[in-house]
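Asks: Here's a sequence, model it:
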Amino acid sequence: MQGKDLLQLADQFGTPLYVYDAEKIQSQFNRLIKAFSKVEKLRVNYAMKALSNVSILQLMKDMGAGLDTVSIQEVLLGLHAGFEPERIFYTPNGVSLEEIEEVYALGVQINIDNLSILEQFGTKHPSVPVCIRINPHVMAGGNTNISVGHIDSKFGISIHQLPHLVRIVENTKMNIVGIHMHTGSDILDIEVFLYAAEILFDAAKNFKNLEFLDFGSGFKVPYKKDDIETDIEELGKKLSKRFNAFCTEYGKDLTLIFEPGKFLVSQAGFFLTKVNVVKQTTSTVFAGVDSGFNHLIRPMLYGSQHHIENISNPKGKERFYSVVGYICETDTFANNRRIAEIKEGDILSFHNAGAYCFSMSSNYNSRFKPAEVLWLNGKGHLIRAHEKFEDLLQNQIPLQIEATV
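Replies: Sure, this is the predicted structure:
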C-alpha cells in the first residue's frame, strides 16, 4: 500500500482508522508455507487473538489456514466465519472444566495445559482426542509479558511434571493425539526455538498414538528499519530436517503445526490518526492525535515501537516530536521521534498495527472504538464501522428507583 492510498482511506472513512493490507497477509502466509515445504504434513493455525475481525478470519480460511483460539467466544467467532470444527484448535489458560466441555461438544480440538483439568477431563471423557500443552522452561520472547515458556510462567504443564502427566494418562486411558508448546513472542534466536523443539520431541516419545506436534509460534517481525526478525527460511530448513528425522524415529508421519498471529498480520496493519494539536513547550513539541492508548495500547503496555509516518507531508523536513493521545492520563505513543514536519490536521500512519492493536482496544474515557478497513484488490472494504454513542449504552441498564412519599 502507498501513502496516497492510506490518505484516501482516511478521507473516505474518517479517523481514527485501522487498515489491513490483504496482499501482505497472503504473502506472509505463503512465505511460511514455502519455508516448510519439505515437511509432508504442515498446518498453519492462525492465532486469532492477534486480530479477530470476522472478515480477517474469512481471508485466513480462504488461504487454507486453520484457527488457534483461546476462548469459547473465539471458537464461536471461528465457526461463524465458516471454519469447520476440526479446523479449530482450542488452547485456553485457566478456564473451567465446564468451558472446555462446552468447546469439546462443538467438535473442536482441545488442548489442556494443567494437570488438574487433565485428570478431571480424562476421567469423564477418556476417548476424546486431547492435546497436551507443556511448558519447556525456555526463556524466549521480546518482553516478559509475552514470554510464556519460562519456569515461572502460568502457561503449560511443567516438563518436570512429565512423569505425573504420563501417570494420569495411563490411569485414565486418555486419547492423547498431540503435544504442544509455545515459548513466547518476538523470538530472535532460532537456536532457542530449536532447543525448545528438542524438549518437545523428547516429551512426545512418551505417547504412542500422536497425530501432530504443535510448535506454537512467536516469530519476530521488524518494527523499524534494519530491525532484527526471525529468519523463517533458516528455521524452516533446520526444523524441517529435524522434524522429518523424528517422524522416521517415531515410525509415523506426524503433522507439524504452527500457530502464528503477529507474523501473519502485524506488518499488514496501519493505524491512521489525525493531528488535533501541535503543542510547543520549553523542551518538547507534542503532536496530539485523535486517539490514545484506548485504541493502541502496545507502546504504553509493552514499550513497543511503532514507526510513525506523516503521510500528509512525507517529504517534509524532519523534526523531533512526542506523539501523544487524548486519554486523560499519561498517554504516549512515541517520545522525541524524528518525523516529517507535522501540522494540525495532518494524518499520521502507525506501522505494524495489524496484531494486538484493535483486538486490545477499549472504550476507556468512554471513547468510541475506531473503524477497520481491509485493503483488497486495490480497494478499501469497510469491515467494522466506527462506534456510535448508542454502542456505549447497548448493554447498560438504567437504575430504576421508585419514588418514595
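Asks: drop to CA atoms for contacts and neighbour counts, all remaining ones
Replies: OK.
Asks: Ile151: neighbour count?
Replies: Each residue near Ile151 was counted by other CA atoms under 10 Å, and the total is 14.
Asks: Who are the contact partners of it?
Replies: If you count contacts by CA atoms under 8 Å, 6 or more residues apart in numbering, Ile151 has them with Asn135, Pro136, His137, Val138, Met139, Ser158.
Asks: Would you confirm that it belongs to a strand?
Replies: No: assigned with DSSP: H, G, I helix; E, B strand; the rest coil, Ile151 falls outside any strand and is coil.
Asks: any idea how far Ser158 is from it?
Replies: 8 Å (CA to CA, to the nearest Å).
Asks: shared neighbours, those two?
Replies: By CA under 8 Å, 6+ apart, the residues touching both Ile151 and Ser158 are Asn135, Pro136, His137.
Asks: from what I can see the second one touches Ile159, true?
Replies: Going back to what we said before, that points to Pro136. Yes: if you go by CA atoms under 8 Å, Pro136 and Ile159 touch, sitting 5.5 Å apart.
Asks: the more surrounded of those two?
Replies: Between Pro136 and Ile159, counting by other CA under 10 Å, Pro136 is the more crowded of the two (26 against 19).
Asks: so how far is Val177 from the more buried one?
Replies: Pro136 is 19 Å from Val177, by CA to CA.
Asks: Go through the contacts of Ile151 and name the one nearest Ser322.
Replies: When the contacts of Ile151 are compared for distance to Ser322 (CA to CA), Met139 wins out at 33.1 Å.
Asks: To compare against the first, here's the next sequence to fold:
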Amino acid sequence: MELIDNAYSIQGVKLVDICEQFGTPVYVYNAEKISSQLQRLQNAFSGQRVKIKYAAKALTNLNILKLLKKQGAGLDVVSIQEAYIGMKAGFLPEEILYTPNCVSFDEIKEAVELGLRINIDNISILEQFGATYHDSVPCCVRVNPHILAGGNLKISTGHIDSKFGISILQLRHLQRVIKTYNIKVTGLHMHTGSDILDSEVFLKGAEVIFDLAREFKDLEFIDFGSGFKVAYREGDVTTNIEELGEKLGNAFGDFCKSYGRDIELWFEPGKFLVSESGFLLVKTNVIKTTPATVFVGVDSGMNHLLRPMMYDAYHDIFNVSNPKGTTRVYSIVGYICETDTFGWDRKLNEVKEGDILAIKNAGAYGFSMTSNYNSRFRPAEVLVINGEAKLIRKRENMEDLLKNQVEIDI
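Replies: Take a look at the predicted model:
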C-alpha cells in the first residue's frame, strides 16, 4: 500500500476509489505482491530442485489460484473441495498434494480416484490405505517432529500434543505398517506450523527428517511445509528467507549426496504468499465515546475477519480517508453482536463517520474464514492486477443467505 498524492493506493489505484466502485466492506488483493513473494521464495532455493505448493486454505479464490499457477506454483489442499477448486483453476491432479486431517477413508479414496498426490498423517488411515492399494498407489507420510514453532499455539502443529502427523516416536510402528502392506512411500512431509522466527527451527527439523528419510528408499521429495513469518506490525521479526535458502539448501544438498541421488525439495506456503497482499476495507459507521474509550464502529466484524478474535492476532489499521490528520487513540470494533474488536487503543489519523479504514495483512485466513454470523453478507473480493481493480467475487445478498434453506409447513 503506497501513499501517493495524499491517498493510499495499490499499483496506482486509490483505495477510496475501489470502495466507491465496489462498496464496503471489501477485500482487496495486490497481485504484484503475491507474485513477488513467490519469486522471492523460488530465488532463495534456486540451487535446488524446489517446488512451491501454495497452501490453498489461506485464500481459495479461483483467480488467486490461477495467478499462482501462472507463476509456476503447485497446490497443497486439505480437503477434497479445495482439490476440486484447484483443478477448476487449472492445476493438474499430479500438481496437487492432498494433506487432510481426520477425514473419512471414503474421502481418501476419492482423492486417489482423482489422481491427487496423497499425504497421510495417521497410522489408522495408513493401514486402511495399505490394505486397499498396497504398492499400486504411492503416498507421502506426514511426520510430527515434536518441534514447537513460534506464534499462537492454535497454529503450531509440530508439538507433542498436536493432532497433526505421525509421531517420530512411532517410527517402528510406522515401518511395520509399511512393510506389512508393501506401501510405496515416495515423500516425507514435516510441518511445524506458522510464525517460525528463524532458520534454526527448519534446520532442527531437517536433522530429524533427514535421519528418518534414510529409512525410505523410494523418496522423490521431502516437504518442509511452511511457517515463514511475515510482518504484522512495524519492527516485527520475520523469517530471513534468503538465509534459510542458503543454510537449508546446503543441508539438503548434503543429504541428497548421502542419499545417493537428487530428490525434490518442497514447501507449501500460504500466509507468506498472500497475507501482505490483502487489505480489508471497511467504512466507519459510528464514533462512540464512553468515559474510558473512543470506539470506531465499522461495517464489518468477526464474521469477515476472525483472526483478531480467534488468535488475538494483530493487524495494523490505517485511516484511508484522512492519512494526514491529527493522530488520536481509538478502539476499532465491528457490528456483530459479540465483542468483536479489530484493535484496542490504536493510534489513527483522526476518524470521522464515513471514513474508510484499511486493515492490513488480510490476505491470508481472512475471506477463507468468513461466515454469515448475524445473517450478515460475506464481502466482495477485488484483485488489483496490471494497474486495474477487478471484481473477483460478488458481494452476497439475501438470495445467497436463503438459497439452501428448505421451507416446510409448520
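Asks: Mind telling me what Val265 of the first structure corresponds to in the second structure?
Replies: By TM-score structural alignment, Val265 of the first structure lines up with Val274 in the second structure.
Asks: How many neighbouring residues does that match have?
Replies: Counted with other CA under 10 Å, residues neighbouring Val274 of the second structure total 27.
Asks: wait, what's in contact with it?
Replies: Residues near Val274 of the second structure by CA under 8 Å, 6+ apart: Lys33, Ile34, Ala58, Leu59, Gly363, Ala364.
Asks: Would you mind checking these for buried ones?
Replies: Buried members of the contacts of Val274 of the second structure, scored by 16 or more other CA atoms under 10 Å, are Lys33, Ile34, Ala58, Leu59, Gly363, Ala364.
Asks: Could you find the counterpart of the first one in the first structure?
Replies: So the one you mean is Lys33 of the second structure. Using TM-score structural alignment, the equivalent of Lys33 of the second structure in the first structure is Lys24.
Asks: Quickly find the element holding that match.
Replies: Element membership for Lys24 of the first structure (DSSP states H and E) is helix 22-35.
Asks: Report the buried residues of that helix.
Replies: Ala22, Lys24, Ile25, Gln26, Gln28, Phe29, Leu32, Ile33, Ala35.
Asks: Find the nearest non-adjacent residue to the match of Val265 of the first structure, please.
Replies: Gly363 (5.1 Å; CA to CA, 6 or more residues apart in numbering).
Asks: and the aligned partner of that neighbour in the first structure, what is it in contact with?
Replies: Mapped onto the first structure by TM-score structural alignment, Gly363 of the second structure lines up with Gly354. Each residue near Gly354 of the first structure by CA under 8 Å, 6+ apart is listed here: Tyr20, Ala50, Leu51, Lys262, Val265, Ser266, Gln267, Ala268, Gly269, Phe270.
Asks: Show me what the helix holding Lys24 of the first structure is packed up against.
Replies: Helix 22-35 of the first structure sits against helix 232-250, helix 262-265, strand 371-376, with contacts defined as 3 or more CA pairs under 8 Å, 6 or more residues apart in numbering; DSSP states H and E.
Asks: quick one: which of the ones you listed is nearest Glu329 of the first structure?
Replies: Comparing these by CA to CA, strand 371-376 comes nearest, at 23.7 Å.
Asks: what does that closest one correspond to over in the second structure?
Replies: Against the second structure, strand 371-376 of the first structure falls on residues 380-385 (TM-score structural alignment).
Asks: once aligned to the first structure, how far is the matching stretch on average?
Replies: Its matched residues in the first structure lie on average 0.2 Å from stretch 380-385 of the second structure after superposition (mean CA distance after the TM-score superposition for the first structure).
Asks: Name the surrounding residues that touch that stretch.
Replies: Counting by CA under 8 Å, 6+ apart, 10-11, 13, 22, 24-32, 389-396 sit against stretch 380-385 of the second structure.
Asks: Drop anything exposed from these.
Replies: Buried members of the contacts of stretch 380-385 of the second structure, counted by 16+ other CA under 10 Å: 10-11, 13, 22, 24-32, 389, 391-393, 395.
Asks: Which of those fall in strands?
Replies: Ile10, Val13, Val26, Tyr27, Val28, Tyr29, Asn30, Ala389, Leu391, Ile392, Arg393 (DSSP state E).
Asks: how about a markdown table for the residues you listed, with distance to Gly301 of the second structure added?
Replies: Formatted as a markdown table, those follow (distance: CA to CA, whole Å):
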| residue | distance to Gly301 of the second structure |
| --- | --- |
| Ile10 | 24 |
| Val13 | 25 |
| Val26 | 12 |
| Tyr27 | 13 |
| Val28 | 16 |
| Tyr29 | 19 |
| Asn30 | 22 |
| Ala389 | 24 |
| Leu391 | 21 |
| Ile392 | 21 |
| Arg393 | 19 |
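Asks: show me where the first structure has helices.
Replies: Counting by DSSP state H, the first structure has helices at residues 3-13, 22-35, 54-63, 72-80, 97-105, 115-124, 162-172, 190-204, 232-250, 262-265, 298-302, 389-393.
Asks: for the first one, which positions count as buried?
Replies: For helix 3-13 of the first structure, the buried set under the neighbour-count rule, 16+ other CA under 10 Å, comprises Leu6, Leu7, Leu9, Ala10, Phe13.
Asks: Which single one of the residues you listed is nearest to Ala105 of the first structure?
Replies: Phe13 (40.9 Å).
Asks: residue in the second structure matching the closest one?
Replies: In the second structure, Phe13 of the first structure lands on Phe22 (TM-score structural alignment).
Asks: Cool, thanks, talk later.
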